[in-house]
Each structure stands twice: as C-alpha cells, then as structure tokens.
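1. I'll drop the sequence and a predicted model, then ask my questions.
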Amino acid sequence: MTKRNRIKFLFMKRSVILLSLLISLLLACGPDRVQYTNELKQEMADSKIKRITDADLIETIDNMGGKVSAVVEKELATGLSKTTNPADRAKLCQLQNLPRVKAIAERYALDIRLLGTADVKNKSFSQKERDILDAYLYNAKQKLAPISNIQKITDTLFVYNLALPADSPICKACFGKQEIPFAVWRLAFSKREVIRRMNSTKKK
C-alpha cells in the first residue's frame, strides 16, 4: 500500500468511527433520554443550596398545616354526622372514604393522621413526637386551649400537630372510650416537597 493510499484508508476509518459515534449519540437522545434529562434537572434544582432557613420552612408549614387541618377536620366531621354505623365511623376516623383528605395528601405528599391517647406510647413515632403528644394530653387534662406545634423530626421531616377542642364531636366519635376527650392531628411534611411548593409560589 502506497503512502497516499494508507492516508486515504486511515481517513476513511476515522470517518466510520465518527459516524458510529454520531449514530450512538442520536439514538441516546430518544424519549427516555429526554425524560431522564428532565428528571435530572429537577434533582439538580432540588439539590441546589437555597436561601431557605428553618424559620422560613416552619412559617410555610404552619400556614399550610392550619389550612389543611381545617379542611380535613370539616370533611371528617361532616362524614361522621351522616352515619351512626360503628364500622363506617371507624373507617372515617382512620381517614378512609374521605376524598378531599386523600386528594390533599397526594397533592402535598402529606402523611395525615388522627391520633388519640394510645399514640402517646406509640413507638412507631420518635421520642420527640411522643413527648409532644404527652404535653398535649397534659394540656387536655388541664383544660387548656389547644395550640398548633411544629417539630423538626429529622433533616428531611417536619411534623405539624394540632389538638382538637375537647367539645369536638370528633373526639367522642373517634376516641369515645378515652377518659379525657383527646384527639390530635398529625401532618408529616417532607422538607423537599415544602421547598418545592415555596419555589413554585415564588415563581407565580
């Protein structure tokens, strides 16, 4: 092979390699690639250092928690007023068959629960949460006015609590066997979802 032909052969070989790489890149840019890129962008946006303090988060959670608990409480009370069937009432107290509660939980990625006296010793909750519930129970025994409370449980989890008034029909319907009228809302917020909601609000 002459020097000229050798150069021509090497040039053609290089062109084939470049063409193969181009085809591979084009194939990689299919719908799955686009979706992955969008998800990656969201992950990167969420992981960016944002100037949001715990005080900002707590203020937002307090606002959201107050609104959500009011809506949930109203739907539960309405549902309980429409039936005297013990089985149906038990499901409602477990927040089943409540469309708005389900929709809100899904929309805000919330874990919504209604807690009673037994949950003061519920070891599925952290010691910090059990201490808060114990304080709420003490307030109920002293007939003190219920107030909301927000606790940072972990770096990624905040819990909003609000005790129901002793004369609330929910206390009797859902925890009638308790010596002290006592029921507490527990709304578990994901820090990531709260920040995402805050950013979405700022853009509007």
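-> Structure received.
2. from here on, contacts and neighbour counts on C-alpha atoms
-> OK.
3. let me see the ranges of the helices in this protein.
-> Secondary structure of the chain (DSSP state H): helices located at 3-28, 31-47, 54-81, 86-93, 99-107, 127-141, 169-175, 191-203.
4. looking at those, spot the one closest to Val184.
-> helix 127-141 (7.9 Å; C-alpha to C-alpha).
5. any idea how far the closest one is from the chain center?
-> Chain-centre distance of helix 127-141: 23 Å, with C-alpha atoms, centre = their mean, to the nearest Å.
6. mind listing what's buried along it?
-> Using 16 or more other C-alpha atoms under 10 Å as the test for burial, helix 127-141 gives Glu129, Arg130, Ile132, Leu133, Asp134, Tyr136, Leu137, Asn139, Ala140.
7. helices or strands next to that helix in the packing?
-> Judged by 3 or more C-alpha pairs under 8 Å, 6 or more residues apart in numbering; DSSP states H and E, helix 127-141 is in contact with no other helix or strand.
8. what residues does that helix touch?
-> Here helix 127-141 makes contact (C-alpha atoms under 8 Å, 6 or more residues apart in numbering) with 117, 119-122, 145-146, 151, 153, 163, 166, 180-182, 184.
9. which ones among those map onto strands?
-> Among the contacts of helix 127-141, the residues falling in strands (DSSP state E) are Gln151, Ala163, Val184.
10. now, which of those sits nearest Thr83?
-> Among the ones in strands among the contacts of helix 127-141, and counting by C-alpha to C-alpha, the member closest to Thr83 is Val184, at 22.1 Å.
11. nearest to Phe158, out of the helices of the chain?
-> Proximity to Phe158 (C-alpha to C-alpha) singles out helix 191-203 among the helices of the chain, at 6.8 Å.
12. residues in contact with that closest one?
-> Taking C-alpha under 8 Å, 6+ apart as the rule, helix 191-203 contacts Asp46, Ile52, Leu57, Thr60, Ile61, Tyr108, Ala109, Asp155, Thr156, Leu157, Phe158.
13. take a look at this one as well, against the first:
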Amino acid sequence: MKPSVSLIGLFVITLIACNPERVQYTNELKQEMANMKIKRVTNVDLVETVDNLGTKITEIIQKELATQLEKTTDPAERVKLCQLQNLPKTKAIAQRYAIDIHLLGSADVQNKALSAKEREVLDAYLYNAEQKLPQISNIQKINDTLFIYNAAVPAENLICKTCFANQNTPFAIWRLAFSKREVIKRMSATKKKK
C-alpha cells in the first residue's frame, strides 16, 4: 500500500509549520509589531516621558561623575571624566536609551553647534546662576524629532568646582538629547492607549 500524495504533502507542511526557528523569533516579532502600531501620543505625553526619563538619568550620571571625581586627584583623569569618558554607567545609559549626553558650561552659551533656542536657555541658566536664583529642569522641542532635557548641576557640587573651575560663576548643565522615536518606544502602555 502506497501513501497518498496528499498525506505526504500534509506531513511536509506539518514539518515546515513546526520549525523551531519560527518559535525563537516570536517575542522579537511581537515587540516589533507593537512598535509599528499607530499610537495616539500627545505632546504632553512626550514631554512628561522626557521629564521622567531625564530626571532619573541625570540623577544616575551626576552621582557616577561626582563619585569618580572624588576617587582621583590626577588632573588628566579628571579632564577625561569631565568629558564623560571612563564612565561605564553613563555610556550604558546613552546606548540603552539612544540619547546624547553632554555636560555644558558657560562657554557653551556661544557654542554654534547648539541651536539658537538651546543657547538662549543656557544663557537664562547662566543668568540664574549669577543671580543665585533657583534652577529648574527644562525641556525643549528642537524640531519634530528631537527633545532636549536640561538640568543644572548644583553650584556647590564637585562637578562644578572641578570641571568648570575656570568660570567666574559655578555653572554646569546636563544636556540630554532624546529622539522622539525612542521616547515613544519607552512610553508606558497606558499612555499609548486611545
């Protein structure tokens, strides 16, 4: 008795459908499909997410930098640290969240690599530092795809005293550049609904 062609075809289809490689990619595929869904996201949602992420990230990277600065008195090593080199947590956070992290000082008020809007905000931060006024974090939407989170480093912090010792006024600002796409990917599921 010979097996029928349809029975052999069914057996081959079953083997193909049960391919173990297909199962390996299921979670990745689900995540990619979720990322591609159309979501209703308001500017308020985006700004709130950037604010939350920015606050958490600056706390971590500021603590790491201050701790590393305390551990060394070598001027060359301190320069590298102030340029955010040799900081593994900061590097890992920048990669994980796909953000650019910079530490800015008073000279950056004239930095043409920054947008005019950013330089204006830095100038306002510098004015507040000179007048000893309170500093609060700031979020700027530079264009349709970029958000900048700024947070001042307290004037008495070792970072200001070490990294920007040559300034007249103790002044340092964190600059975190978030792409809109990455922010949307990290928004909580409740904000993605509706």
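-> Sure thing, it's come through. The model shown is predicted, which means the values in this text are computed figures rather than measured ones.
14. ok, which pair from the contacts of helix 191-203 of the first structure is furthest apart?
-> Farthest apart among those - using C-alpha to C-alpha - are Ile52 and Ala109, which lie 19.6 Å from each other.
15. quick one: which of these two has more around it?
-> Ala109 (15 against 10; other C-alpha atoms under 10 Å).
16. does that one touch Leu187 like I think?
-> No: taking C-alpha atoms under 8 Å as the definition, Ala109 of the first structure is not a contact partner of Leu187, at 10.2 Å.
17. can you count the residues close to Ala105 of the first structure?
-> Residues lying near Ala105 of the first structure (other C-alpha under 10 Å) number 17.
18. onto which residues of the first structure does the helix or strand containing Gly9 of the second structure map?
-> With secondary structure defined by DSSP states H and E, Gly9 of the second structure is part of helix 5-17. Aligned using TM-score structural alignment, helix 5-17 of the second structure spans no residues in the first structure.
19. what's the closest non-adjacent residue to the alignment partner in the second structure of Gln94 of the first structure?
-> Aligned by TM-score structural alignment, Gln94 of the first structure pairs with Gln83 of the second structure. Ranked by C-alpha to C-alpha, 6 or more residues apart in numbering and with sequence neighbours excluded, the top spatial neighbour of Gln83 of the second structure is Leu103, at 7.4 Å.
20. export the contacts of helix 191-203 of the first structure as a markdown table, with columns for distance to Arg4 of the first structure.
-> Compiled in a markdown table, the contacts of helix 191-203 of the first structure are given as follows (distance: C-alpha to C-alpha, whole Å):
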| residue | distance to Arg4 of the first structure |
| --- | --- |
| Asp46 | 57 |
| Ile52 | 66 |
| Leu57 | 71 |
| Thr60 | 74 |
| Ile61 | 75 |
| Tyr108 | 69 |
| Ala109 | 68 |
| Asp155 | 68 |
| Thr156 | 67 |
| Leu157 | 70 |
| Phe158 | 73 |
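21. Produce a PyMOL select command limited to the buried residues of the residues you listed.
-> In PyMOL, this line selects whichever of the contacts of helix 191-203 of the first structure come out buried by 16+ other C-alpha under 10 Å:
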select buried, resi 57+61+158
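22. alignment lookup: Asp62 of the first structure to the second structure.
-> Residue correspondence to the second structure (TM-score structural alignment): Asp62 of the first structure is matched to Asp51.
23. which ones are touching Ala152 of the second structure?
-> Counted by C-alpha under 8 Å, 6+ apart, Ala152 of the second structure has contacts Tyr125, Gln135, Ile136, Ser137, Phe171, Ala172, Ile173, Trp174.
24. please redo it, this time with the cut-off set to 6 Å
-> Going by C-alpha atoms under 6 Å, 6 or more residues apart in numbering, Ala152 of the second structure touches Ile173.
25. could you find the counterpart of it in the first structure?
-> Checking TM-score structural alignment: Ala152 of the second structure goes with Ala163.
26. what does Leu133 of the first structure align to in the second structure?
-> So, by TM-score structural alignment, Leu133 of the first structure is matched to Leu122.
27. and Glu73 of the first structure, how far from Arg186 of the first structure?
-> From Glu73 of the first structure across to Arg186 of the first structure, the span is 12 Å (C-alpha to C-alpha, to the nearest Å).
28. neighbour count winner among those two?
-> Legend: neighbour count by other C-alpha under 10 Å for Glu73 of the first structure and Arg186, higher for Arg186 (23 against 17).
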